[in-house]
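J.: Output the structure for:
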Amino acid sequence: MSSNTNNANVGAKIHNLVHASPSSCLRISPKSNKLLATGTTDCRVHVWVLGKTVPVMTLNGLASPVASLALDYPEQFLIAGSAAGPIRLWDLGIEKVVRSLQGHKSATRAVEFHPFGDFFASAGADSLVKVWDLRKKGCIQTYHSNAPSSPASSCSPSVVRITPDGRWIASGWDDGSVKIWDMTAGKLLKTFTDSSHPVTCLTFSPYEFIMTVAYQDGRIWFYNLETFLPLEATQPLSSIPKCIEFHESGKEVLIACQDSIQVWGWDPLICYDSVAMEWPNLADVKMLEDNKLVGASLDGNMVGVWGLKLDRLKPYRPSLTQLPPLRQIPKEPPSRTNSSASLHNGAPPIDEFSRSDARDGLSRAEDRRQHSRAEDRHQPSRLDDRDTLPPKAHHGSTSRTKTPNISRENTEFDGAQPKAFNSSHQHQHQDSEQYSPPSNMQSLEKKRTSFIGASGGNMPLNLDITQFARHGAKSRAPSNPPPPNTHQSSSSDPADNSDHTDENLIDSLTFRNTSMTLILTARLRALQDIRSVWDESNVKPALEMMLECRDAGVRVDILRLMNMRAAKVFTLDVAIMVLPLLSELLFEVYEDYIIEACATLKLLCKSFAPLILSQLGTSYTSPGIDISREDRQKKCLLCYNRMMDVKLTLQELARSPGRVGASVRDALVELSVFGE
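T.: The predicted structure is shown next:
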């Protein structure tokens, strides 16, 4: 099982964070992975930006040592449970306690925010799991251990997690049991009792109905949450597993043990790699982009911050895998509007494990694009290959939302939408596969002979709903998972389903309709979130949220709005952000998406071609723009290069029939002002 990989090449300590008193707990923020919250025995909570060794804030308000911590997804609020039981909620924007909650009679051992905000769960040493509504300022649900005769000290929950779709809550107990409750119905769904050893950690796959649980005896169990049956279990590992994180590909789990980092797959069960690590008392790990991992450990009054390069481990080594996924759209550093935006400002990179500087990343991207265009000029056109390639399959897309559709009059989670329990951390790999800008080599595989037009609601589009719903079924948790036979039949060849009963057919259709409803509802929520930050005088925050959403339908809707308000919202900075998105939309199979992308490109050409050409040495007169000459030249060059990237894709679509071909050729006419 051990790997020959040198652990010095895989991971190393980046730096230490020092407290005045012993550290008691910590958590890394679940979304950006840039914030770290630590609790100490002197009743204080410190918030750090990873990469800095001085806390950005210190929070007071607890009367006993900090026992548990959690940050919400937008990074606006922090909750802390104390060793005496009381819970405090801080607003990080104003650095003040905004809620003081009494509920547990003894230590609050674990806290966890609901994926969509306004709710959180807590687990106490009093053998209770509670769900809290921050708007109603109180507990709305309480779950008991169902073992009243057991002493609280010997049977209490130590871990609590909420499924990424926001519907189920799972808790790991000291007696080895794992209990799953349905928060909508407020009832116990299943109790797993496959081990008698305490649970150390558990997590859910963001792509499938898979739960992974680690126990004190060193064993890892994998459970299928569609059938509520165990899938596989490892032999006891050499040390206690402390944290589990699903890889962004969704195919493996990263198990951080007391003395090692291991990569496991469960279908089939296999350990790909294991490398020794010297992190004492590891407390949390999180995936970063670019196949990297950040971890944090407790060591007395110090917190160690660790970085790992996963591409040095099997199965992620470049020599053993296919080409890595394309990087996401380069964009300017975000100008977030929430109250915690200032926390990230000025944070230096985390040594070699941090994300690349945005400006350097853009420069490297431009170098690659120019090199790619130079190669393309020496290659024969392959537009004639279009007829030999299959059309691109299109599936339902996802969005990341913050707030469940829960009325203020009731406490049920009926409208909660999947955030990551949905083939999206999905969290994100499938999103990047669907919407990452294709390279020149990939573009040859995506050419199409036909496009799906809008029906206007008067006729069916003849979409393959089986394939569409199959993706939705995998990516979004339905309110009631289908029985096993329904799941199997939906993933098999339709030609083999002739023996289906009417009941199975109805179950299958119900399941697909539920998935479609969730997809469309999630899209509506994303639009509502973007609308909440929309400001025509500064659309960059709304654009950043739109790009983060990664739902092509939502992006096209926002582009339509921007095209209607072109005179007010389009600036050179906005053009730089939007152009990579247009390249992505040109690889969709829907006519409306491509036509809207072409319309946006034509508006950008009309608005900025004179300015760009003036900076490229032509006779155009530059309109007055209030930016320095040097910055203006850099932005114009960047905008020009991105327009040329879009032009390459348009040229491949120029022979397309119908509305798509007409729109593409019109856009090429506008781009002709830049010459060949």
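
J.: From now on I want contacts and neighbour counts done on CA atoms only, so please keep to that.
T.: Noted.

J.: Stretch 222-239: which residues count as buried?
T.: Using 16 or more other Cα atoms under 10 Å as the test for burial, stretch 222-239 gives 222-223, 225-226, 230-234.

J.: typo on my end, stretch 307-318
T.: Buried residues in stretch 307-318, counted by 16+ other Cα under 10 Å: 307-316.

J.: Please apply the same query to stretch 592-611.
T.: 592-605, 607-611.

J.: Contacts made by stretch 312-332 with the rest, please.
T.: 5, 9-10, 263, 272-273, 310-311, 358-359, 361-362, 432-433, 436-439, 576-577, 580-581 (Cα atoms under 8 Å, 6 or more residues apart in numbering).

J.: Quick check: ChimeraX command selecting the buried ones in the residues you listed.
T.: This is how ChimeraX selects the buried members of these, with burial counted by 16+ other Cα under 10 Å:
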select :10,263,272,273,310,311,362,432,433,436,437,438,576,577,580,581
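
J.: Now render the buried residues of stretch 222-239 as CSV, adding secondary structure and distance to Q322.
T.: Formatted as CSV, the buried residues of stretch 222-239 follow (DSSP: H, G, I helix; E, B strand; the rest coil; distance: Cα to Cα, whole Å):
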residue, secondary structure, distance to Q322
F222, strand, 27
Y223, strand, 29
L225, coil, 30
E226, coil, 31
P230, strand, 31
L231, strand, 28
E232, strand, 27
A233, strand, 28
T234, coil, 27
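
J.: Tell me the one of those nearest T466?
T.: Using Cα to Cα, the shortest approach to T466 within those belongs to E226, at 19.1 Å.

J.: which element follows the helix or strand harbouring S508 toward the C-terminus?
T.: Using DSSP states H and E, S508 sits in helix 502-532. Using DSSP H and E, the next helix or strand after helix 502-532 towards the C-terminus is helix 540-549.

J.: Can you point out the buried residues in that following helix?
T.: Across helix 540-549, burial judged by 16+ other Cα under 10 Å covers 540-547, 549.

J.: Does anything pack onto it? Which helices or strands?
T.: When contacts are defined as 3 or more Cα pairs under 8 Å, 6 or more residues apart in numbering; DSSP states H and E, helix 540-549 packs onto helix 502-532, helix 552-564.

J.: buried residues in the shortest one?
T.: Judged by neighbour count (16+ other Cα under 10 Å), helix 552-564 contains these buried residues: 552-556, 558-559, 562-563.

J.: let's see this one next to it:
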Amino acid sequence: MAATKRAYKLQEFVAHSSNVNCLKIGRRTSRVLVTGGEDHKVNLWSIGKPNAILSLSGHTSAVESVSFDSSEVLVAAGAASGTIKLWDLEEAKVVRTLTGHRSNCVSVDFHPFGEFLASGSSDTNLKIWDIRRKSCIHTYKGHTRGVNAIRFTPDGRWVVSGGEDNVVKLWDLTAGKLLHDFKCHEGQIQCIDFHPHEFLLATGSADRTVKFWDLETFELVGSAGPEATGVRSMTFNPDGRNLLCGLHETLKVFSWEPIRCHDAVDVGWSRLSDLNIHEEKLLGCSYNQSCVGVWVVDLSRIEPYAVASAARSNGHLESKFTSSGNLSLPAGNNLKTSIGRLSISQNAELAVKEAKPVASTGTVPGTPQRIGMSTGPKITAANSAAAPGAATLKRSSSKTHDNFRAHKPSETCSVEVLKGGKTRSLVASWERREQSSSYESPTPSSSSETTTATNVSYSLRGHFPSVEKETISANDEGAITDLMEQHKQFLDSAQTRLTKLQVVHRLWQRNDFRGVINAVEKMSDHAVSADVVSIWTEKSDNVTLDIFTCLLPVLTSLLESKMDRHLGISLEMLLKLVRTFGPVIYSTLSAGPSVGVDLQAEQRRERCNLCFIELEKAKHSLSTLTGRGGSIAKAAEELNLALQDVQEVL
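T.: Down below sits the predicted model:
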């Protein structure tokens, strides 16, 4: 019986000295966990380890919501007092304190690009915070009771909130207004998730139903349930085919087209708080009083994934947890992503292919070994039906270029995400009809607040055990581990860069050049900035003074890069534009103010003043670059001479 278990408890530990109120799994690695408790503490854990990595203090009331940022470098925690604190995990100190809520802060979520934070409170308000400025930039009012759940859309332009008033609200961050109310639930909203590829939203409620919404038409696609208990947490499978829903002591697997329950798995979790899929395993974390339980569901043993698993070759090795309780890398999954070059023709492509490591077959002490296929019951349509009168999800043909096609790994086999124009890419879907909002470049922050670290300093790399390969000698294991870790980091970096370039390409196709610059500045990624500037270098004749004013901060920030390619691209573009606009800028500023009211002249003078400030910043960087030697020093000297020539002529 033990060998055929589809779900088991990985570990249980005492997380706080009093009751646990909230927890969250780190999405990037699925190997860290943050908890908040009545003891006013925020504790950080490595999944599979019994002791906390960090214990963070600073709040003066119970912690009621926690969240990681996308890089797992920052943690945000909302307290019963309404105060929100942000910790830098590498330095183990408070870097931001945000105040403004009048009551309990019960939900927090980071913007996908990490510079903004959303928070929901029992005071019925949803607030958006600028982390760099330490201020609230917008307060959305509309809920009549507390805001339980918050999620940003993948592109970060919309935010969805679910409340105790049974309503789901969709807000446009760019326009600062409510887009739509979804009012079909009869109980408070407890969880929200977005489909990874379709323009689809799933919501789970205490009314024991899961509802699917088309975000293009704002129509109800269908409803699953009612179930025996309320829906506490949910997550879409990465391939988008199924939604995994955590109920009281049960996991259910639903497909959304058509609405159907494929399987139900008995799991011992009670107060489930978070779910996350990692390498063909579903991690579920629950809490009860002062204890936290970590549960694992083997997706290869549940429907509909078990069918695909049975069709695999007998030599396929099952991905398991290593003996230290950490997830091992999967066997047999290929990740091949075609990245279209940011240009009008989209000719060049970058291919990234993931290697196939062999997973360790060790098991966690105290947990049963899992051999063979599960004999658990197969549930095909229990307690699940399409909502009467619900609209069928409209599936429009893809508007993206054929070169923009992503192949992503499914849970059991390689599946092409875009097929026959039926499914649009994630970024293409979220970029439609929207205009990019402007953001300021990041500024360094400091804080005098400190916190105590009970254990060793936190490091993103180093505390995670690595994958082992049984057939390799012990002397080679370290080298293989390092290679695999570097390879995974490279894949993560390439995938992030692909997503950012797709966002930029969408704006470029619409000739929204200011939007392109604003998006690049918001991303704060030198590699992406260099790619965009390199294309603009070939089109420098099309750059206006207005575009030059927006582009200059990106060019000066590239001068801080340590890579010669980034520096060379920035210096080349600056030289071209200084020769074009330098005389205009300096002559405008040296001229006296115009007589009377001339709005165009005032705008030109303001733009020239902004350009002058940025060019002065660039001049300070040139002295450092001239000492590097080689082509970079030569280009820096040439730019410095060009700036001097313009000033001398005037």
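
J.: Need the TM-score between these chains.
T.: The TM-score (TM-score structural alignment, normalised by the length of the second structure) is 0.54; 397 aligned residues with a Cα RMSD of 4.4 Å.

J.: Distance-wise, check the residue lying closest to P50 of the second structure once chain neighbours are set aside relative to F68 of the second structure.
T.: Sequence neighbours aside, F13 is the residue nearest to P50 of the second structure in space, at 6.5 Å (criterion: Cα to Cα, 6 or more residues apart in numbering). Distance, F13 of the second structure to F68 of the second structure, by Cα to Cα, to the nearest Å: 21 Å.

J.: With neighbour numbers in mind, choose between those two.
T.: Taking neighbours as other Cα atoms under 10 Å, F13 of the second structure and F68 compare with F68 leading, 25 against 15.

J.: Grab the nearest non-local neighbour of the more buried one.
T.: The nearest residue in space to F68 of the second structure (Cα to Cα, 6+ apart) is V75, at 4.6 Å.

J.: tell me the contacts of that neighbour?
T.: For V75 of the second structure, counting by Cα under 8 Å, 6+ apart, the contacting residues are 66-69, 86-89.

J.: N518 of the second structure and Q435 of the second structure: what is the separation?
T.: Going from N518 of the second structure to Q435 of the second structure by Cα to Cα gives 10 Å.

J.: More neighbours: those two, which one.
T.: Using other Cα under 10 Å, the more surrounded residue of N518 of the second structure and Q435 is N518, with 21 against 16.

J.: What count of nearby residues applies to the closest residue in space to G295 of the first structure that isn't next to it in sequence?
T.: Spatial nearest neighbour of G295 of the first structure, chain neighbours left out: V285 (4.1 Å); criterion: Cα to Cα, 6+ apart. Per other Cα under 10 Å, the neighbour tally for V285 of the first structure reads 26.

J.: from the chain's centre, how far out does stretch 602-614 of the first structure sit?
T.: Centroid displacement of stretch 602-614 of the first structure relative to its chain, using Cα atoms, centre = their mean, to the nearest Å, is 35 Å.

J.: Relative to the second structure, which residues correspond to it?
T.: The aligned range for stretch 602-614 of the first structure in the second structure is empty, by TM-score structural alignment.

J.: what does stretch 14-31 of the first structure rub up against?
T.: Stretch 14-31 of the first structure has contacts (Cα under 8 Å, 6+ apart) with 34-42, 53-54, 65-75, 283-286, 296, 298-307, 350-351, 425.

J.: Name the SS class of T5 of the first structure, please.
T.: For T5 of the first structure, the assignment made with DSSP: H, G, I helix; E, B strand; the rest coil gives coil.

J.: where's it relative to A63 of the first structure, distance?
T.: Taken as Cα to Cα, the span from T5 of the first structure to A63 of the first structure is 47 Å.

J.: and what of F228 of the first structure?
T.: From F228 of the first structure to A63 of the first structure the distance is 41 Å (Cα to Cα).

J.: And the strands in the stretch 151-300 of the first structure, which stretches?
T.: Assigned by DSSP state E, counting those that start in this stretch, the stretch 151-300 of the first structure shows strands spanning 157-162, 168-173, 178-182, 187-192, 199-204, 210-215, 220-224, 229-233, 241-246, 253-257, 260-266, 269-276, 282-288, 292-299.

J.: what about the helices in the stretch 1-150 of the first structure?
T.: In the stretch 1-150 of the first structure, the helices defined using DSSP state H, counting those that start in this stretch lie at 7-10.

J.: Show me the strands in it, by range?
T.: Using DSSP E, counting those that start in this stretch, strands in the stretch 1-150 of the first structure cover 11-18, 23-28, 35-40, 45-49, 57-59, 66-71, 77-82, 87-91, 96-101, 108-113, 119-124, 128-133, 138-144.

J.: Which one of the ones you listed lies nearest to D367 of the first structure?
T.: Of all the strands of the stretch 1-150 of the first structure, strand 11-18 sits nearest to D367 of the first structure, with 29.8 Å by Cα to Cα.

J.: Would you mark the buried spots in the closest one?
T.: With burial defined by 16+ other Cα under 10 Å, the residues of strand 11-18 of the first structure counted as buried are 11-18.

J.: Packing partners of the helix holding S508 of the first structure?
T.: Helix 502-532 of the first structure sits against helix 465-475, helix 484-490, helix 540-549, helix 552-564, with contacts defined as 3+ Cα pairs under 8 Å, 6+ apart.

J.: at 6 Å instead, please
T.: helix 465-475 (3 or more Cα pairs under 6 Å, 6 or more residues apart in numbering; DSSP states H and E).

J.: follow-up on the earlier one: quick one: the residue mapped onto the residue nearest to P50 of the second structure from the first structure and S24 of the first structure, what's the gap?
T.: Using TM-score structural alignment, the partner of F13 of the second structure in the first structure is L17. Relative to S24 of the first structure, L17 of the first structure is positioned 13 Å away (Cα to Cα).

J.: Equivalent analysis for Y223 of the first structure, please.
T.: 31 Å.

J.: Show me what T124 of the second structure aligns to in the first structure.
T.: The alignment partner of T124 of the second structure in the first structure, by TM-score structural alignment, is S127.
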